[in-house]
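*Asks:* Need coordinates for the below:
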Amino acid sequence: MTKDNKPLYSLIVDELKAQISSGVYKPEDQLPTEAELSARYGVSRITTRRALEELERDGFIYRVKGSGSFVKSISRAQAENRTDGTGKMISLILPSEDDRGTMGYIRGASDWLNANGYYLSVHQSDYDSQKERDLLETLTRSGIAAIILYPRNDQTNYDILHRLCLDEYPIVTIDKYFDSLPLGAVVSDNFGGAYKSVSRLIELGHRKIAFLSAVSIESTSSVRDRYFGYCKALKDHGIPVDSRYIQLNMKAVREEIGVDKFYAQLLDSYRSEGVTAVQTENDLIAANLLNRCLDAGIRVPADISIIGFDNNPVTQHVIVPLTTVEQHFYEIGRRAAEIVVNWLERGKTAPGRVLVPVELVERGTAGAAPE
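*Replies:* Predicted coordinates for the structure are as follows:
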């Protein structure tokens, strides 16, 4: 055991996995023998044997009696999968099963796969890039036929995703896309949704319209597209984009100064600048903003209008039902499943970026601008 109570064999496993992932050991390369690993790490052969067994179990290597251990290629894993009868399994990787829209994605993919002779396995990355990476490595090397990936963001794990593209492994992303990778994606029309909702606010007489997001637009394609849709709607209606009304990456600011102070400063700035409407990144932010406004004596929508995004169930259970942009999560899951199966059965690779339409759902938080 190590100082932090981690088994010694697991350290060897982690290091060899990292070397396989980074290309130090390439597909079909032979790994060092048990004896060589024992000498390298200063451990017993029992420990190195356990490490190699774990690597084999996780699908990173295969072992040939009398010859040694070899790095398993994805093509070999898929061939084994077809012969052992599990070649009909598709894996869905999600940041969390409690995330908004998650059940829609699962039902959409599962219903389509079950109707077409396939099965769905669901896995969580827990918003952890390393765990997401481990799942991508383990699932592809264990012979899973295809993957539907909801990425934590569009900035991490480029190397493994690029390698899967080169290997022509059937994989498609949902919710987010990668501009610089030839990966297929099924996403909502985030740009069009924000454009539609901000245009509606302008129709209602609003001119000073804020934008509020928890993350930076650099980290997440979906938020970036919503922000760009917000900007385009303003520009097309002759309204300048004013940085005083835009708060990006508010999560970092809240953590730095505290939640109460953040919202106090935000609402003070809205009052002083004369902001009469806010387009938020999602419904949870919109609901929090709504509650803070009401607590501060700001009437919604009489003093300020708020529009969310997603049509999360929370939208109908707050004090004032939220106006929002509805995403069709079921359809996204269904389309993603259809794409990977077409890839598997007909050799048709993912068709670039598929946009699923969204709808503006008008409820009680958006009204005419105050005179």
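
*Asks:* hey, let's count contacts and neighbours off CA atoms from now on
*Replies:* Will do.

*Asks:* Could you give the number of residues near residue 272?
*Replies:* 8 (other Cα atoms under 10 Å).

*Asks:* ok, residue 189 - contacts?
*Replies:* 355-358 (Cα atoms under 8 Å, 6 or more residues apart in numbering).

*Asks:* at 10 Å what do you get?
*Replies:* 175, 195, 222, 225-226, 229, 327, 354-359 (Cα atoms under 10 Å, 6 or more residues apart in numbering).

*Asks:* what's the spacing between it and residue 323?
*Replies:* 17 Å (Cα to Cα, to the nearest Å).

*Asks:* Could you also give me the structure for this second sequence? I'd like to compare it with the first:
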Amino acid sequence: MLKDLLSDKNSNLKYMKVYNWGKTIIISGVLKYGAKFPSENVLTRKFGFSRETVRGALEHLEDEGLIRRVRGSGTYVSFKMEQSSKKKVGLILSYLSDYFFPRLYDGIKSIMDEENIQIELAVTRNSLNEEAHYLDKFLNMNISGIIVEGTKSSFPNPNVRLYEKLVGKNIPIIFIHNHYSNLDFDSIKMSDAKCSYELTKLLIENGHRKICGIFKYDDMQGIERYKGFMECMADNDIVIDDDCIRWYSTKDFDYKFSKSSMSSFYKKIKNCTAMIAYNDEIAYKYADFFNIKSEKFLNTFSMVSFDDAVLGEKDFKIISGAHPKEKLGRLAARNIIKMLNDSEWINHNYSHNFPVIISEGNSVKKVER
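*Replies:* Presented below is the predicted three-dimensional model:
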């Protein structure tokens, strides 16, 4: 039963990856109206998913009017970008297929539509070169303000001169999810360290002391989540076993979550009773893998995670720090609009940290000492 649920969960993640990727390259203008859209065969090879999964995503895109399929000819983009004199706000995001991206974007768009403001969307794929390209593009466009999700945000940013030029043109900038250590911009984000502290505390309160962790090292969220975990363990006089901590980045994602790599980590954490994972996608990947290794494993092993992004199954639900999704998007949009109307925006504070909210679930078991 559990194996079937995890399989369904994985299928849903795969479906959303294809759908989100397709939607993003269309609404961002990477593929314009009338351009040929990748075929089912091409997407099957690109993502390594089943034809059924890819077909479902294509049908969803077609239902939304983003693509149209022509028998004997192929699939084409049917979404046409509006050409207007609307005020424009740039939106820079890191990932194409991040699983809560559509809800975050919808939150931003709902406010922009109310104010008759057009979104100029850019996706960096967590590449600093791509970020530089879009910042330079915005410098030469009639952009009124910019919402940015930082790229490789755990490191100092080398595109500082481009940001300084934008500020020099009095273009307000606000970050979401993170910010750069060498750039002083306001940011709207989760309270990642506090959330991680509370999740770790929950595990400890249930008797867990041997806790492994998986964290992303090339963005600020990953560092903050590790920080909260580390501080809670220290406050409870629990030593962290470095062999039981796995770090990964955007570039080595495929390797770190290959079967061979997960098998290697599994051997190191066999004595652990719980895991804190960087996000729900990672948590469910490991839950699925653990269940294949040992069907009894998840009956005794506990897991917590972040984002509360994988919904719909009540029989197996990982306890997770909830990402605000639409709320974060709406607040970012409202604040950038306020900044557009504030001649002293650079001297005022538009930052916001969302409070910690832990979703309900059944993924934490009590350990008797």
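
*Asks:* Buried members of the contacts of residue 189 of the first structure into PyMOL, please.
*Replies:* Buried subset of these, written as a PyMOL selection, criterion 16 or more other Cα atoms under 10 Å:
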select buried, resi 175+195+222+225+226+229+327+354+356+357+358+359
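
*Asks:* Give me the subset of the contacts of residue 189 of the first structure lying in strands.
*Replies:* 354-356, 359 (DSSP state E).

*Asks:* farthest-separated two in those residues?
*Replies:* 354 and 359 (16.5 Å; Cα to Cα).

*Asks:* Identify the residue of the first structure aligned to residue 188 of the second structure.
*Replies:* For residue 188 of the second structure, the aligned position in the first structure is residue 186, judged by TM-score structural alignment.

*Asks:* so its match sits in a helix?
*Replies:* No. Per DSSP: H, G, I helix; E, B strand; the rest coil, residue 186 of the first structure lies outside any helix segment and is strand.

*Asks:* Quick check: it touching residue 173?
*Replies:* Yes. At 6.3 Å, residue 186 of the first structure and residue 173 qualify as touching, with contact defined as Cα atoms under 10 Å.

*Asks:* And the two? Which one has more around it.
*Replies:* Taking other Cα under 10 Å, residue 186 of the first structure and residue 173 do not tie; residue 186 has more neighbours (28 against 24).

*Asks:* Tell me the spacing between that one and residue 268 of the first structure.
*Replies:* 39 Å.

*Asks:* next one: residue 247 of the first structure
*Replies:* 13 Å.

*Asks:* Comparing the two, which residue is more hemmed in?
*Replies:* Using other Cα under 10 Å, the more surrounded residue of residue 247 of the first structure and residue 268 is residue 247, with 17 against 12.

*Asks:* what sits against the more buried one?
*Replies:* 210-216, 253, 266, 280.

*Asks:* hey, where'd the helices end up in the stretch 51-200 of the first structure?
*Replies:* Counting by DSSP state H, counting those that start in this stretch, one finds helices in the stretch 51-200 of the first structure at the ranges 74-83, 102-115, 129-141, 158-166, 190-203.

*Asks:* if we can go back for a sec, make CSV out of the ones in strands among the contacts of residue 189 of the first structure and add distance to residue 162 of the first structure.
*Replies:* Converted to CSV, those look like this (distance: Cα to Cα, whole Å):
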residue, distance to residue 162 of the first structure
354, 20
355, 22
356, 25
359, 33
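
*Asks:* nearest to residue 233 of the first structure, of the residues you listed?
*Replies:* For those, the nearest to residue 233 of the first structure is residue 359 (16.0 Å; Cα to Cα).

*Asks:* remind me, longest helix of the first structure?
*Replies:* Counting residues, the longest helix found in the first structure (DSSP state H) is helix 329-346.

*Asks:* Tell me the buried residues in it?
*Replies:* 329-341, 343-344.

*Asks:* So what does residue 229 of the second structure match up with in the first structure?
*Replies:* Checking with TM-score structural alignment, residue 229 of the second structure has residue 230 as its match.

*Asks:* And residue 243 of the second structure, by the same measure?
*Replies:* By TM-score structural alignment, residue 243 of the second structure lines up with residue 244.

*Asks:* Would you mind measuring from that match to residue 274 of the first structure?
*Replies:* 11 Å.

*Asks:* Overlap in contacts, these two.
*Replies:* Common contact partners of residue 244 of the first structure and residue 274 (Cα under 10 Å, 6+ apart): residue 208.

*Asks:* number of nearby residues for the match of residue 243 of the second structure?
*Replies:* 13.

*Asks:* Would you enumerate the residues in contact with it?
*Replies:* So residue 244 of the first structure contacts 208, 210-211, 269-270, 273, 275 (Cα under 10 Å, 6+ apart).

*Asks:* if we take the residues you listed, which one ends up nearest to residue 115 of the first structure?
*Replies:* Out of those, the member with the shortest distance to residue 115 of the first structure (by Cα to Cα) is residue 211, at 41.8 Å.

*Asks:* just the buried residues of helix 329-346 of the first structure now: which is nearest residue 149 of the first structure?
*Replies:* Of the buried residues of helix 329-346 of the first structure, the one sitting nearest to residue 149 of the first structure (Cα to Cα) turns out to be residue 336, at 9.4 Å.

*Asks:* I'd like to know how far the residue positioned nearest the centre of the first structure sits from residue 251 of the first structure.
*Replies:* Centroid check for the first structure by Cα atoms, centre = their mean gives residue 151 as the closest residue, at 3.0 Å. Between residue 151 of the first structure and residue 251 of the first structure the computed distance is 19 Å (Cα to Cα).
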